[in-house]
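**Q** prediction below, plus the sequence it came from.
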Amino acid sequence: MSFQHIPPMMLQTLPVEIICTIIRFIGSDQLRKQEACCLSVCKRWYAIAKPLLLEDLKLSATQLVHAPHNVQPKLRTFLRHLTLDVHGPKGWPAEQDITKLNEILTLLVERNNRLASFTLRVRSEFDPASPLTPRQRYSSWDPTRFLSILGTSNLSHLVIDTFGSELSSAIHLCPQLALQIPSLKSVRLRMRRICRQILEFPQGDNVIRSQLESLVINLSVPSVDQFFARFSRHCTEPGLSSELYDEMITTGTEIARQTPRLKVFKIVCYRHRIVCSDTVVMNCITGIKTMIPGSWAWGDEGDPEPDPLILTNR
């Protein structure tokens, strides 16, 4: 039965819980489209739906900074899932707005029991004359303050996917992230610079038990064209991408033994060749390496299971 066939009085007498379920089923993105007219059914529906529209947001960093000031308290109250999806310089704040970006992120995350997931996706624009060099490196943003407060919130899911962009080349983020990752349940990382220190979680009797259940690290970024693949580099030591891959697997396998709560721990790397291409997924818990045709971001995002014939032992 469609909304058009439901008597208006019946819609107005539905319990709030059922209305919320219907609105969430439709989805906030769909509700924001002009053709979604269900919010105009009645004032009661609109009043119920208005805060739900703030539960799941996808913004650029520029949009977040330029949002009206009176919106920020509402975001802290209602926001549950935030995605900062930045593509090129237009989505990144001007230099004078970087401080404000840190202030807003701190407000939304610090000691917030509402926000459950945060995703940062930064994609660079590339110069056609030099396709391996990003035009924008976002080097003016120092995320240290933001990372230091992750453990104070109720955040359970974190994605940092910078598509090869340099967020801050002068700052070694891996030790800072290693302090915060155990307080989260699910983490996905794809960074331009990374090293095994990101897996050196705090140890000792006074350390809070790790909550981490799922960790996926991708050591490759999307190809600029069909001939080149780009890989993460070591934060402090020069070397080949294969050396970083082996180092991360060795450390990851040891961490998997020390973290019994972990159910998923994968290290993903895209291997590009002229004849064929595949994604190598190492399961650090089982020690099984899977060769998956094509390029996968995380190796488990709704794609069909790989053919068992292409499974190989470590």
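**A** Looks like it came in fine.

**Q** from here on, contacts and neighbour counts on C-alpha atoms
**A** Noted.

**Q** what's near enough to touch Gln30?
**A** Ala36 (C-alpha atoms under 8 Å, 6 or more residues apart in numbering).

**Q** pretty sure it is in a helix, no?
**A** Yes - under DSSP: H, G, I helix; E, B strand; the rest coil, Gln30 sits within a helix.

**Q** list the buried residues in the longest helix anywhere in the chain.
**A** The residue-count maximum for a helix in the chain (DSSP state H) belongs to helix 241-258. Within helix 241-258, the residues scored as buried using 16 or more other C-alpha atoms under 10 Å are Ser241, Leu244, Tyr245, Met248, Ile249, Thr251, Gly252, Thr253, Ile255, Ala256.

**Q** helices and strands around it, which ones?
**A** strand 233-234, strand 264-272 (3 or more C-alpha pairs under 8 Å, 6 or more residues apart in numbering; DSSP states H and E).

**Q** winner for burial among those?
**A** strand 264-272 (a mean of 23; mean count of other C-alpha atoms under 10 Å).

**Q** in a strand, Leu57, correct?
**A** Yes - applying three-state DSSP, one finds Leu57 inside a strand.

**Q** does it touch Leu82 like I think?
**A** Yes - here Leu57 lies in contact with Leu82, judged by C-alpha atoms under 8 Å, at a distance of 5.1 Å.

**Q** center of this protein - which residue?
**A** Central residue of the chain (C-alpha atoms, centre = their mean): Val159, 2.0 Å from the mean position.

**Q** contacts for the helix or strand containing that residue, please.
**A** Counting by DSSP states H and E, the element that carries Val159 is strand 157-161. Residues outside strand 157-161 that contact it (C-alpha under 8 Å, 6+ apart): 116-122, 184-191.

**Q** what comes up buried for the next helix or strand after that strand?
**A** Counting by DSSP H and E, the next helix or strand C-terminal to strand 157-161 is helix 174-180. Neighbour-count burial for helix 174-180 flags Cys174, Pro175, Gln176, Leu177, Ala178, Leu179, Gln180 (criterion: 16+ other C-alpha under 10 Å).

**Q** show me what helix 174-180 is packed up against.
**A** Helix 174-180 packs on helix 144-148, going by 3+ C-alpha pairs under 8 Å, 6+ apart.

**Q** quick one on the thing from earlier: nearest to Asn154 among the contacts of strand 157-161?
**A** Ala116 (6.1 Å; C-alpha to C-alpha).

**Q** and the gap between the closest one and Ala297?
**A** Applying C-alpha to C-alpha, to the nearest Å, the value for Ala116 to Ala297 is 22 Å.

**Q** what of Tyr245?
**A** 16 Å.

**Q** structure B:
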Amino acid sequence: MPLLQLPPEILLHILRYLGSQFFAHDTRRLTISRGWYHLAWTVFLRDVRLTPESLETFTQNDLILQRSSPHMVSVDISLPLRPKRDLSPSPPADDDEIDGPFLHLDSSLAKFATILPGCSGIRSLNIHTHVYISPEHFGNVASLNALRVTNLLSPPHLTSLDLDTAACRLESQPDSNVHVCNVISALLPSLRRLRCRMEHICEEILQLPSAGSATLEEVIINMSIFRYHDDDIIASRFSKSCGAAVRAVTSLRIALETQAVTLAARIPNPRMVRIISHKGPFLEVYAFDAITKTRLQLENNLEWDADGELLDEGNETEDSESDLFADDSPIEPVFNPYS
């Protein structure tokens, strides 16, 4: 029997096996026939991957937004941001060309967020920021509207959240007092999996509401922020504490680890609850396991859930703990390829 003559439910099963990326690689694959298009469109929208360019295109058409919302299951938003040019004496000649996709990013994020409360099918949300690095911008900091980010966390049945905005600073507007940690904390009862790394973070992100959670299994908070260029680490720093008060990184780490232990004790089936940090100057990466209350050394800062080497508990004195994570410098230059 020809493929297009198969019953719709069988054809839909085949298309789901191909997956949304099959159509994303070449959208002409959606237009084989009218019946094919109707089914392929629903598969294409199951796993939505957005960049500043595609986000702008996606949000410019209200009809597409409305048609898409019932079918989305996972959303991946990748944002390569531009650092501020406050320190640059003169911007590059091609700035207009490079900035093009970013000019409407704030409004695109705001519009996309308006449909998410009605997207009952979304289970997974990944938001990652990256920084475009050039000689003119090295060391400068990119920023993103904190309210835009928290508004994106609104799908009603979200079970997996992967939020990595460490490449930028989340800035609150004067008329809004947004605390991202509190917003994420409120999601814990319905989440099964949380991974988070932000420029500013505090232990409130791990405070489980009184209702508790019967589904939460994995929580990973990463305090280590590495900047890469061609797979080489060119800078490193730690997350800072939320709020205006200055707080040592060791104090923040201990607060997060303490709250992680409390969280692990309150969830029925914890699979992994860990806090990741690093030690300078050689950038060894460590993970505190809040379930076993042990510390592991990881091979790198890329695989957050990787198995690690268990550290000798006999060597973990209070003094060595303090020395291990005592470096609270905002930036540790490791290698600057443009110097």
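**A** Good, I have the coordinates. Just so it is clear, the structure is predicted and the values come from calculations on it, not from any experiment.

**Q** just give the TM-score of the two.
**A** TM-score of the superposed chains, computed with TM-score structural alignment, normalised by the length of the first structure, equals 0.78; 288 aligned residues with a C-alpha RMSD of 3.0 Å.

**Q** what's the matching range in the first structure for stretch 64-80 of the second structure?
**A** On the basis of TM-score structural alignment, stretch 64-80 of the second structure is assigned to residues 71-87 in the first structure.

**Q** any idea how many residues pack against the residue nearest to Leu39 of the first structure when sequence neighbours are not counted?
**A** Spatial nearest neighbour of Leu39 of the first structure, chain neighbours left out: Tyr46 (5.1 Å); criterion: C-alpha to C-alpha, 6 or more residues apart in numbering. Using other C-alpha atoms under 10 Å, Tyr46 of the first structure is surrounded by 14 other residues.

**Q** secondary structure class for Tyr228 of the second structure?
**A** Quick answer, by three-state DSSP: Tyr228 of the second structure is strand.

**Q** right, and it touches Ile234 too?
**A** Yes - here Tyr228 of the second structure reaches Ile234: they are 5.6 Å apart, a contact under C-alpha under 8 Å.

**Q** so the strand holding Val159 of the first structure corresponds to what in the second structure?
**A** Under TM-score structural alignment, the match for strand 157-161 of the first structure in the second structure covers residues 160-164.

**Q** by how much does the matching stretch deviate from the first structure on average?
**A** Overlaying the first structure shows stretch 160-164 of the second structure at a mean distance of 1.0 Å from the equivalent residues (mean C-alpha distance after the TM-score superposition for the first structure).

**Q** just how off-centre is that stretch within its chain?
**A** Between the centre of stretch 160-164 of the second structure and the centre of its chain there are 4 Å (C-alpha atoms, centre = their mean, to the nearest Å).

**Q** nearest to Thr21 of the first structure, out of the buried residues of helix 174-180 of the first structure: which one, please.
**A** Gln180 (33.1 Å).

**Q** what's the match for that closest one in the second structure?
**A** Using TM-score structural alignment, Gln180 of the first structure lines up with Leu187 in the second structure.

**Q** any idea how far Ser124 of the second structure is from its match?
**A** 13 Å.

**Q** ok, Ser190 of the second structure next?
**A** Ser190 of the second structure is 12 Å from Ser124 of the second structure, by C-alpha to C-alpha.

**Q** touching both of the two, which residues are there?
**A** Leu158, Thr159.

**Q** of these two, who's got more company?
**A** Counted by other C-alpha under 10 Å, Ser190 of the second structure and Ser124 do not tie: Ser124 has more neighbours, with 21 against 17.

**Q** doesn't Pro156 make contact with that one?
**A** No - using C-alpha under 8 Å, Ser124 of the second structure is not in contact with Pro156; the gap is 11.1 Å.

**Q** is it true that Leu206 of the second structure touches Glu257?
**A** No - counting by C-alpha under 8 Å, Leu206 of the second structure does not reach Glu257; the two are 9.6 Å apart.

**Q** how close does whatever residue of the first structure lines up with Phe22 of the second structure sit to Ser295 of the first structure?
**A** Using TM-score structural alignment as the criterion, Phe22 of the second structure maps onto Gln30 of the first structure. Using C-alpha to C-alpha, one obtains 29 Å as the distance from Gln30 of the first structure to Ser295 of the first structure.

**Q** repeat that for Leu311 of the first structure.
**A** Per C-alpha to C-alpha, Leu311 of the first structure is found 17 Å from Ser295 of the first structure.

**Q** between the two, which one's more packed in?
**A** Ser295 (20 against 14).

**Q** ok, now which ones touch that one?
**A** Contacts of Ser295 of the first structure by C-alpha under 8 Å, 6+ apart are Tyr270, Ser277, Asp278, Thr279.

**Q** what's the closest of the residues you listed to His234 of the first structure?
**A** Tyr270 (16.6 Å).

**Q** got the contact list for the closest one?
**A** Leu219, Ser220, Val221, Ala229, Ser277, Asp278, Thr279, Val280, Ser295, Trp296.

**Q** and what of Thr59 of the second structure?
**A** Per C-alpha under 8 Å, 6+ apart, neighbours of Thr59 of the second structure: Leu65, Ser108, Lys111, Phe112.

**Q** pipe those residues into TSV and attach distance to Leu81 of the second structure, secondary structure and neighbour count per row.
**A** Listed next are those as TSV, based on distance: C-alpha to C-alpha, whole Å; DSSP: H, G, I helix; E, B strand; the rest coil; neighbours: other C-alpha atoms under 10 Å:
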residue	distance to Leu81 of the second structure	secondary structure	neighbour count
Leu65	24	helix	16
Ser108	14	helix	21
Lys111	19	helix	20
Phe112	18	helix	18
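
**Q** nearest to Leu79 of the second structure among those?
**A** Ranked by distance to Leu79 of the second structure (C-alpha to C-alpha), those are led by Ser108 at 11.9 Å.

**Q** now do stretch 109-126 of the second structure: distance from first to last residue.
**A** 14 Å.

**Q** give the buried residues for it.
**A** Buried residues in stretch 109-126 of the second structure, counted by 16+ other C-alpha under 10 Å: 109-113, 115-126.

**Q** got it, and stretch 128-139 of the second structure?
**A** His128, Thr129, His130, Val131, Tyr132, Ile133, Glu136, His137, Phe138, Gly139.
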